[in-house]
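Participant: sequence unknown, structure follows:
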C-alpha cells in the first residue's frame, strides 16, 4: 500500500461506466478476488496527495485499493460503496430532523479529522460527495480537489471547489486549509435543515444556527479552527437536544440507529404534524419541488381534470357507460401523471428508470410511454371492439 502500481491495470476487468461523464468513474472487478471497485481518473499532479490519502484507514473514508499509472494517466481504484448520496436523501426527504443532522455532521467531522491530521484538505465537501451506505455508514468521497496545506503559499495553486459550498479563499483570496472544509460543512448543515444556502436563508434551528454561523464566517480567523473544535460544539448541541427532548417527554432511543433510520424517525415525527401545504409538497405531482412555475401548471392541469372529467362522465347514459368513461378518463389524464411524475418516488425501484445513465433512463421512459399507449389501446379494443370513439 502507498505505492504506484504500473501493472494494476491488468488485474481488473471493467464492468460498466457509473456516469455519462468523460473519464468518469467505472465499475471494475478484481480478477483474482472477484471484488468490485471503482476506477477513477485523476490528474497526475495529485499523485503525492493520493498516496498520502491511500495510507489513511478510516471507517468514514473509502478504502483506496491501488493507485495506477496507465498511459500517462493516474487511476485510483477505491472501495465500491453501495448506498445513496446525501444529496439524493435531501431531495427525497420532506424534512431532515435535528438529531439526524447532528449525527451525520459528527461522522463527516470524523472523516475530516483523519484527512486534516495528514495535512490534507478535501476542498469539495458537499451533499453529493457524502454517501450513506446501505449499512448506515457515512463515507466522504471524491478527491478531485484534494490538496496538502503548504504554509509557504499565500493562495492555492489550483482553485477548485463547488460554488455555494466553496469558501471565499478557494477563489484566490488566500490558501485553503482545514477551516475551508469546515466552511463547506456549515453550508451542508444549513441545506440539510432548510434546503437553502446560508447566504440566502439561515436555519433557525436553535441547535444548529450558531454552529452554521460560526462555520461559515467569511473570515477564516472567526471560524472553527479545527474539526476537533467544531466536533466539541456539535456534541454539546447534541446533549442539549437530548435534554430538551427528555423534558418534552419525547421518547429518544439510547442506542444510536443507522443514520437513514434516524432520518426516517425524525421524518415520521414531523409528518404527524403535516399541514395541508406540506401534504401537497410531499405527495402531489407538481408541488413537490416547490417551484412556482411547476405549481402553476399543476393547478391549471388539476382544474382542467376536475372540470373536464366529470363532464365527460356525465355523457354516459347507463351506470356501465359512466364507469367505462371514468376508467378511460383516468387512463388518459390521471395515469400518465402518476407514471411520468414519479409519484411516491416509484422510479427509484424500477430498472432503467433508476439508472444514473441518461441513455438508460431515456429507454426506460420510452418503454413507459409504449406501455401506457398499449394499455389505452387495449382498453379501446376491449370496450369498443377496436374502433375509435
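Facilitator: Sure thing, it's come through. Note that this is a predicted model, so its numbers are computed, not measured. Residues are numbered from 1 along each chain as shown.
Participant: Only C-alpha atoms from now on, for both contacts and neighbour counts.
Facilitator: Noted.
Participant: could you point out which element follows the one helix or strand residue 306 maps to?
Facilitator: Taking DSSP states H and E as the definition, residue 306 sits inside helix 292-314. With elements assigned by DSSP H and E, the helix or strand that comes after helix 292-314 is helix 319-329.
Participant: For that following helix, list every residue counted as buried.
Facilitator: For helix 319-329, the neighbour count (16 or more other Cα atoms under 10 Å) marks 322, 324-326, 328-329 as buried.
Participant: all strands of the stretch 101-250 of the chain, in order?
Facilitator: 120-121, 130-133, 138-140, 147-148 (DSSP state E, counting those that start in this stretch).
Participant: Helix or strand: which one has the residue nearest to the spatial centre of the chain?
Facilitator: Centroid-nearest residue in the chain, with Cα atoms, centre = their mean: residue 87, separated by 1.9 Å. Assessed by DSSP H and E, residue 87 sits inside helix 86-92.
Participant: Presented hereafter is structure B, for comparison with structure A:
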C-alpha cells in the first residue's frame, strides 16, 4: 500500500475528543499547478478585463504590477486541440459544436469595452477534451482602438492570421473570424484553405470567413454561428439543392430525372408488374445511394466503418464496404417485400 505523509493533511477540525483518543476532520494538501506569465505593464488593462470575464478562457487568479506585470492563471489539464487531433478524427457535428463554442467565447471578448481581439486563434492555443473548449494564450491579444488605422505590431501565426494583421489595417473581430474559418477548414481537411479548400456544404462559410476583404467576412459571432446552425436546417435537402444556386439545382434535378428514366426504362423480366416495379426501384436506389455517399449527404461518411481511422485508405475501404452493406440490405428488403406481396396475392 502506498503510504502518504502526515504533513499532506491539514486544517484539523475536532470531531470527537476523549481521554484516550481524538478524531479530527482533515483536508489533504494537494499542490495545484498554475501558469505564471511575466509581461510588460502595457498588458495590464487587457488582463484586468480578462480577469472579470466568465467564459471559456483560463481563469485569472491574481495580478501583480511593479516594473512588470505578473499574471497567475489557471492551469488547464486538457490536451491542446492539435494534440487531440493526433488520435481523434472529429465528425462534422463535433466540428460544428467546437466552432460554435469558440464563437461563443469570441462573442464575449468582442463585446467588451474596448473589444478584445485574440489575434492568434489556432489549434495550439485551444484546449479540447472532446466536449468542452477553452481558448487560451492572450499574449498577442489587443484592445481594438476606434481611432487606429492599423496595428502597432505585426503579429500572428502564418496561415491563421488575417491579412490586416500584417500591417494593412487594424485587426478587429473579423480578424478573429478569419482564423476561425481557417481552423474550420483544417478540422475538415487537415490543410490550410490555400492548400486544399473543403468541398462540403461548409465551403461557402469558410470562403466568406477567410475573404481577403475584412468587410466581406462575418461581422459578428452571432452572424457566423447562425450560418453554421443554418446548415442543419438545410441539410435534409438533396445534394445539388443545398447550395441554393439555380444552375446547380437545375443540373441536380436533371440528373435525378435521368436516373429515374434509366432505372424505370430498363428491361425488368418478370411476370408480375409489382416485381418489375420493385426491381427497377431497387436499381434506382442503388444508383441514388452512390450519390448520397459521394456527396457525404447528412455527413453519412461519419457513420461508415473505420471513419475514425487516420489512414485515408482505411477510411475509403470503410466507405466502400458500408455502401455495399447498405445497398445489399436495401435490395434484400425490396426482394423480401416482393415475395411477401406475391404470397399475399396467392
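Facilitator: That came in fine, so what should we check first? From a predicted model like this one, the values you see are computed outputs, not experimental measurements.
Participant: Now which residue in structure 2 aligns to the residue nearest to the centre of structure 1?
Facilitator: Under the alignment by TM-score structural alignment, residue 87 of structure 1 pairs with residue 82 in structure 2.
Participant: Same check on residue 189 of structure 1?
Facilitator: By TM-score structural alignment, residue 189 of structure 1 lines up with residue 184.
Participant: cool, residue 111 of structure 1 as well?
Facilitator: By TM-score structural alignment, residue 111 of structure 1 lines up with residue 105 in structure 2.
Participant: Its match: neighbour count?
Facilitator: For residue 105 of structure 2, the count of nearby residues is 19 (other Cα atoms under 10 Å).
Participant: who's in contact with it?
Facilitator: Shown in contact with residue 105 of structure 2 (Cα atoms under 8 Å, 6 or more residues apart in numbering): 55-57, 135.
Participant: Redo those residues as TSV? Include distance to residue 66 of structure 2.
Facilitator: Converted to TSV, those look like this (distance: Cα to Cα, whole Å):
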residue	distance to residue 66 of structure 2
55	28
56	28
57	25
135	27
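Participant: Which members of those residues occur in strands, if any?
Facilitator: Using DSSP state E, the subset of those located in strands is residue 135.
Participant: So among the contacts of residue 105 of structure 2, which aligned pairs are also touching in structure 1?
Facilitator: Retained in structure 1 (both residues aligned by TM-score structural alignment, their matches' Cα atoms under 8 Å) from those: 55-57, 135.
Participant: Return the member of those residues nearest to residue 44 of structure 2.
Facilitator: Among those, residue 57 lies closest to residue 44 of structure 2 (Cα to Cα), at 17.0 Å.
Participant: and that closest one, what pairs with it in structure 1?
Facilitator: When structure 1 is aligned by TM-score structural alignment, residue 57 of structure 2 is paired with residue 61.
Participant: Its match against residue 143, yeah?
Facilitator: No: Residue 61 of structure 1 sits out of contact with residue 143 when judged by Cα atoms under 8 Å, with a separation of 10.6 Å.
Participant: circling back to that earlier point, among the kept ones among the contacts of residue 105 of structure 2, which pair sits farthest apart?
Facilitator: By the measure Cα to Cα, 55 and 135 form the most distant pair in these, at 9.3 Å.
Participant: What is the aligned counterpart of residue 35 of structure 2 in structure 1?
Facilitator: Aligning on TM-score structural alignment places residue 35 of structure 2 opposite residue 38 in structure 1.
Participant: Just give me the neighbour total for that match.
Facilitator: For residue 38 of structure 1, using other Cα under 10 Å, the count is 23.
Participant: ok, now how distant is it from residue 29 of structure 1?
Facilitator: 9 Å (Cα to Cα, to the nearest Å).
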